[in-house]
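# Pasting the sequence and the predicted coordinates here, then a few questions.
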Amino acid sequence: MARPLIGVSTYLESAARWGVWELEAALLPAGYPRLVQRAGGLAVMLPPDGPSRAAAVVARLDGVVVAGGPDVDPARYGAERSPRTGPPAHERDAWELALIDAALASGTPLLGICRGMQLLNVALGGTLVQHLDGHVKDVGVVGHHDVIPVAGSLYASLVPEVSAVPTYHHQAVDRLGEGLRVSARAADGTVEAVELPGGAWALAVQWHPEMGDDVRVMGGLVNAAS
């Protein structure tokens, strides 16, 4: 069986340096394509493009991953910016929202990771908690905490037990987007995974599976994309 082609959205940085060069660059932490590859897929990078081209891009893919990254612009969910919310990434917001819309409209399997989960919630009319005290212990250091699956959920079918996951975030889902259901929580009740029942395969997690050894979530996407 041919390996499915999985597109992963990227960071757009104004000044990245390698060798003698310092240029604008579309970047992706290597953990993302490596996780796709370990789960049995072929990984391709999706740099920001015009939102009107998202449907044409998704039509060439078997699955879509919306990766982690900067905070979603609060204007996208009708909120005032908190002082602890990061600077907006307007181009990336527009591109990834268009990728999500195209994936859902076409029935293309979709996985959101961290920001990707938050953006899926916003795409479906939900809102976000703009800051959670204590969820980021040290800047740039990934922590771990337990995630509790919700019985009967898609996530629970992939990871049925309570498991420690690699995490780095300071925002979370507040009001759920239309049609979404919670599929995992942290011990303090924070929403850690959501899914969209009744249609194509669509799951999103708040943590960073690309920073760990467990391939089961990505494996679910790759299997669905196959």
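Here it is on my side, so go on.
# Could you use CA atoms for every contact and neighbour count after this?
OK.
# Now do stretch 206-213: everything it contacts.
31-32, 34-35, 68, 113-115, 117-118, 165-169, 172, 191-193, 215, 217-218 (C-alpha atoms under 8 Å, 6 or more residues apart in numbering).
# what separates the longest helix anywhere in the chain from the chain centre, distance-wise?
Secondary structure assigned by DSSP state H gives helix 90-106 as the longest helix of the chain. A distance of 12 Å separates the centroid of the chain from that of helix 90-106, by C-alpha atoms, centre = their mean, to the nearest Å.
# Okay, buried residues for that helix please.
92-104 (16 or more other C-alpha atoms under 10 Å).
# just checking, what packs against that helix?
helix 54-59, strand 63-66, strand 110-113, helix 115-123 (3 or more C-alpha pairs under 8 Å, 6 or more residues apart in numbering; DSSP states H and E).
# Show me what the third one is packed against.
When you say that, I think you mean strand 110-113. strand 63-66, helix 90-106, strand 202-205, helix 216-225.
# can you pull out the strands in this protein?
Applying DSSP state E to the chain gives strands spanning 5-9, 11-18, 21-27, 42-46, 63-66, 110-113, 128-129, 143-149, 163-167, 172-173, 181-186, 191-195, 202-205.
# Below is structure B, check it against A:
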Amino acid sequence: MVKPLIGVSTYLESRASWGVWELPAALLPAGYPRLVQAAGGIAAMLPPDDPSHAASVVARLDGLVVAGGPDVEPERYGAEREPRTGPPARERDAWELALIRAALVSGTPLLGICRGMQLLNVALGGTLVQHIDGHTEDVGVFGAHPVTPVAGTRYAAVVPEETYVPTYHHQAVDRLGEGLRASAHATDGTVEAVELPGDRFALGVQWHPEMGEDVRVMTALVRAASGG
């Protein structure tokens, strides 16, 4: 059986260190490919590129994961920058928005993780809250909190019970993008998962499944990418 090819977007950093080297790098925390592999897929890294190439790239994939990372530039959703919003990552924003839109047009199964969920919302005309408290343990430290599924959603079919999830974010969905529905919430009401209803697999989760042991969300993507 041929395993489905799952593209995962990457960071683009001006400086990274390994061995004796300190160079610019396109990189990805190892938890992402490991999660794809544990779910039965093959991971392919997709560093930022010319957005005009997005449709041809997505056409070669069986599924797409848009990874976590820096804050989405507020101008992308018509807002003014607030003081606690991080510096822009314009190349990633442009590339990943193009990937998301190409996947939505082609029907390629799509999973957005943290920033990826926020970009899915922005791609469909939604907006973001630029700062919330209580969803980050400390700088560089993942926290955990419970997430409750919304009955009748795709996410609830995959994970029907309340679960504790690894979390690290200070921005969140505000107004939902066109066609999206919330499919999970935190106890403070924060939207923790969004999805497009219907047969297409387009799901976003606000937490970081690559930092935990639960592979069900990624397995659902891989299954959809396999035609299941």
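That came through fine. These numbers were taken from a predicted model, which means no experiment stands behind them.
# quick one on the thing from earlier: out of the strands of structure 1, the one nearest residue 77 of structure 1 is which?
strand 128-129 (7.8 Å; C-alpha to C-alpha).
# mean deviation of the closest one from structure 2?
Superposing on structure 2 places strand 128-129 of structure 1 at an average distance of 0.3 Å from its equivalents, by mean C-alpha distance after the TM-score superposition for structure 1.
# ok, residue 42 of structure 1 - contacts?
By C-alpha under 8 Å, 6+ apart, the neighbours of residue 42 of structure 1 are 3, 4, 5, 6, 33, 36.
# Residue 49 of structure 2 reaches residue 95, doesn't it?
Yes: Residue 49 of structure 2 is within contact range of residue 95, at 6.1 Å (criterion: C-alpha atoms under 8 Å).
# what about the closest residue in space to residue 202 of structure 2 that isn't next to it in sequence, neighbour count?
Nearest in space to residue 202 of structure 2, with sequence neighbours left out and distances taken as C-alpha to C-alpha, 6 or more residues apart in numbering, is residue 110 at 4.8 Å. Residue 110 of structure 2 has 30 neighbours, counted by other C-alpha atoms under 10 Å.
# And residue 110 of structure 2, how far from residue 21 of structure 2?
Per C-alpha to C-alpha, to the nearest Å, residue 110 of structure 2 is found 34 Å from residue 21 of structure 2.
# Also residue 118 of structure 2?
Distance from residue 118 of structure 2 to residue 21 of structure 2, by C-alpha to C-alpha: 33 Å.
# okay, these two: which has more neighbours?
A count of neighbours by other C-alpha under 10 Å puts residue 118 above the other of residue 118 of structure 2 and residue 21, at 30 against 9.
# got a list of what the more buried one touches?
72, 112, 128, 172, 173, 204, 206.
# before we move on, what about residue 47 of structure 2?
9, 10, 11, 12, 26, 27.
# now, which of those sits nearest residue 158 of structure 2?
residue 9 (23.4 Å).
# That closest one is in contact with residue 43, isn't it?
No: taking C-alpha under 8 Å as the definition, residue 9 of structure 2 is not a contact partner of residue 43, at 10.2 Å.
# Neighbour count for those two, which is higher?
More crowded of residue 9 of structure 2 and residue 43, by other C-alpha under 10 Å: residue 9, with 27 against 21.
# Return the distance of the closest residue to that one other than its chain neighbours relative to residue 176 of structure 2.
Nearest non-adjacent residue to residue 9 of structure 2, counting by C-alpha to C-alpha, 6+ apart: residue 46, 4.5 Å away. For residue 46 of structure 2, the distance to residue 176 of structure 2 equals 27 Å [C-alpha to C-alpha].
# Give me the more crowded residue out of the two.
residue 46 (23 against 20).
# Which of the helices and strands packed on helix 90-106 of structure 1 sits closest to residue 83 of structure 1?
Relative to residue 83 of structure 1, the nearest member of these by C-alpha to C-alpha is helix 115-123, separated by 18.4 Å.
# Can you give me the buried ones in the closest one?
Those would be 115, 116, 117, 118, 119, 120, 121, 122, 123, for helix 115-123 of structure 1 by 16+ other C-alpha under 10 Å.
# Can you pick out the most distant pair from those?
Every pair of the buried residues of helix 115-123 of structure 1 checked by C-alpha to C-alpha; the farthest is 115 and 123, at 11.9 Å.
# ok, back up a step: could you export the strands of structure 1 to JSON lines, including columns for distance to residue 85 of structure 1?
Output for the strands of structure 1, formatted as JSON lines (distance: least, C-alpha to C-alpha, whole Å):
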{"stretch": "strand 5-9", "distance to residue 85 of structure 1": "21"}
{"stretch": "strand 11-18", "distance to residue 85 of structure 1": "18"}
{"stretch": "strand 21-27", "distance to residue 85 of structure 1": "22"}
{"stretch": "strand 42-46", "distance to residue 85 of structure 1": "25"}
{"stretch": "strand 63-66", "distance to residue 85 of structure 1": "20"}
{"stretch": "strand 110-113", "distance to residue 85 of structure 1": "18"}
{"stretch": "strand 128-129", "distance to residue 85 of structure 1": "10"}
{"stretch": "strand 143-149", "distance to residue 85 of structure 1": "20"}
{"stretch": "strand 163-167", "distance to residue 85 of structure 1": "18"}
{"stretch": "strand 172-173", "distance to residue 85 of structure 1": "12"}
{"stretch": "strand 181-186", "distance to residue 85 of structure 1": "22"}
{"stretch": "strand 191-195", "distance to residue 85 of structure 1": "19"}
{"stretch": "strand 202-205", "distance to residue 85 of structure 1": "20"}
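# Appreciated, that's everything.
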